[in-house]
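A.B. asks: Give me a model of this one.
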Amino acid sequence: MSVLPELRHAVVSDLEAMAEAERRCFPDPWSFRLLSDLLSSSYDSVFVLVAEDTLLGYVNVRVLGDEAELMRIAVLPKARGQHLGLLLLRAGLREMCARGAEAATLEVRAGNTAAIQLYEKHGFLLAGRRKNYYEKPVEDALIYWNRTLSVWKEEVTDA
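C.D. replies: Modelled structure (predicted):
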């Protein structure tokens, strides 16, 4: 990637590219309608990473009061290995903190070691396991919590 990606709020014109990212990144992709609903939800925030008019990935966080959930991080396969997941996670954490969240949760496939390492480096601790939660393929979901978002606020805020 020769151009630094731009991080910005998702807009309606991003939906087709987000739906394509879903199909390329997940065996159980979210529908176009669900993605569209996220953009109009007062609870959800969606950010995209774009370079040269091409969507590279996106993050969706949901904030309800003082708790938040990292709903989704998607990085296109061709863009992986460039720390874009880190950029998206930090954008999500910044948004959670800005909206007053003090704790955050997420679920991740037990076999997604790269994501697990990233989450653990950012203060998420394993809190539980949902046996055979995912269907395509069958795999456990690991439940993580970060109950100290305020500690990470300065870490994830741009200088």
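
A.B. asks: When you work out contacts or count neighbours from here on, use the C-alpha atoms and nothing else.
C.D. replies: Will do.

A.B. asks: Spell out, range by range, the helices that occur in this structure.
C.D. replies: Along the chain, the stretches classed as helices by DSSP state H are 15-25, 32-40, 84-98, 113-121, 149-156.

A.B. asks: Turn those helices into TSV, columns for distance to residue 68.
C.D. replies: Shown next, in TSV, are these (distance: least, C-alpha to C-alpha, whole Å):
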stretch	distance to residue 68
helix 15-25	22
helix 32-40	15
helix 84-98	6
helix 113-121	14
helix 149-156	10
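
A.B. asks: any idea which of those helices is most buried?
C.D. replies: Highest mean neighbour count of those: helix 84-98, a mean of 22 (counted as mean count of other C-alpha atoms under 10 Å).

A.B. asks: and the residue lying farthest from the centre of the chain, how far is that from residue 82?
C.D. replies: Farthest-out residue of the chain from its mean C-alpha position, per C-alpha atoms, centre = their mean: residue 2, at 23.6 Å. Distance of residue 2 to residue 82, given as C-alpha to C-alpha, to the nearest Å: 11 Å.

A.B. asks: One more, please, to line up against the first structure:
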Amino acid sequence: MINHQDICDISFRRATEQDIGQLVEIERKSFAVPWPAEAFHNDILHNRFATYVMIECNREVAGYCGVWLVMDEAHITNIAILPQFRSRKLGESLLREMMSLAKEAGAITMTLEVRVSNQPAKSLYKKLGFQEGGIRKNYYTDNYEDALVMWVNL
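C.D. replies: Predicted structure coming up:
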């Protein structure tokens, strides 16, 4: 039986300065050490390498993904889906969209860091072709957990 609350009319759009409040709210609900508004403000308004994409479910913001495109490499800065929208494959849809946009922009590889303990995220990344690269020791400042570096050819 289909649960109609799980059905999403998905759309994507570039984040703007007006989205900074929502970006901060998504961060706060998703990460132990959320990025401050200033980080988004600087990236969106001043970092020519940064792109942020919002995913909407039925015209309601559900999450975002940020990437820095430098030369032929795309680096995912963050990807997050609000808790009430999780388990609907929105993270997968968003990452696929960002991979496509990065490829269109000339990137040939994409990298990211993920907590070594974050099995759901690592499973998603592997599903989309990401491979394990290396370890960044004590990467996360809240608990000094290591980060696994993952990468994929686009």
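
A.B. asks: what's near enough to touch the residue farthest from the centre of structure 1?
C.D. replies: Contact partners of residue 2 of structure 1, counting by C-alpha atoms under 8 Å, 6 or more residues apart in numbering, are absent.

A.B. asks: swap in residue 108 of structure 1?
C.D. replies: Contacts of residue 108 of structure 1 (C-alpha under 8 Å, 6+ apart): 115-116, 141-143.

A.B. asks: now structure 2: which of those match?
C.D. replies: Retained in structure 2 by both residues aligned by TM-score structural alignment, their matches' C-alpha atoms under 8 Å are the following of those: 115-116, 141-143.

A.B. asks: nearest to residue 127 of structure 1, of these?
C.D. replies: residue 143 (5.5 Å; C-alpha to C-alpha).

A.B. asks: That closest one maps to what in structure 2?
C.D. replies: When structure 2 is aligned by TM-score structural alignment, residue 143 of structure 1 is paired with residue 149.

A.B. asks: from what I can see that match touches residue 130, true?
C.D. replies: No - if you go by C-alpha atoms under 8 Å, residue 149 of structure 2 and residue 130 don't touch, sitting 9.6 Å apart.

A.B. asks: okay, the two: which has more neighbours?
C.D. replies: Comparing residue 149 of structure 2 with residue 130 by other C-alpha atoms under 10 Å, the one with more neighbours is residue 130, at 21 against 18.

A.B. asks: That one matches what in structure 1?
C.D. replies: Under the alignment (TM-score structural alignment), residue 130 of structure 2 pairs with residue 124 in structure 1.

A.B. asks: check contacts around that match.
C.D. replies: Counting by C-alpha under 8 Å, 6+ apart, residue 124 of structure 1 has contacts 105, 144-147.

A.B. asks: Distance-wise, check it relative to residue 89 of structure 1.
C.D. replies: In terms of C-alpha to C-alpha, residue 124 of structure 1 sits 12 Å off from residue 89 of structure 1.

A.B. asks: Let me know the distance separating the counterpart of residue 66 of structure 1 in structure 2 from residue 123 of structure 2.
C.D. replies: Using TM-score structural alignment, the partner of residue 66 of structure 1 in structure 2 is residue 72. Using C-alpha to C-alpha, we find residue 72 of structure 2 at a distance of 25 Å from residue 123 of structure 2.
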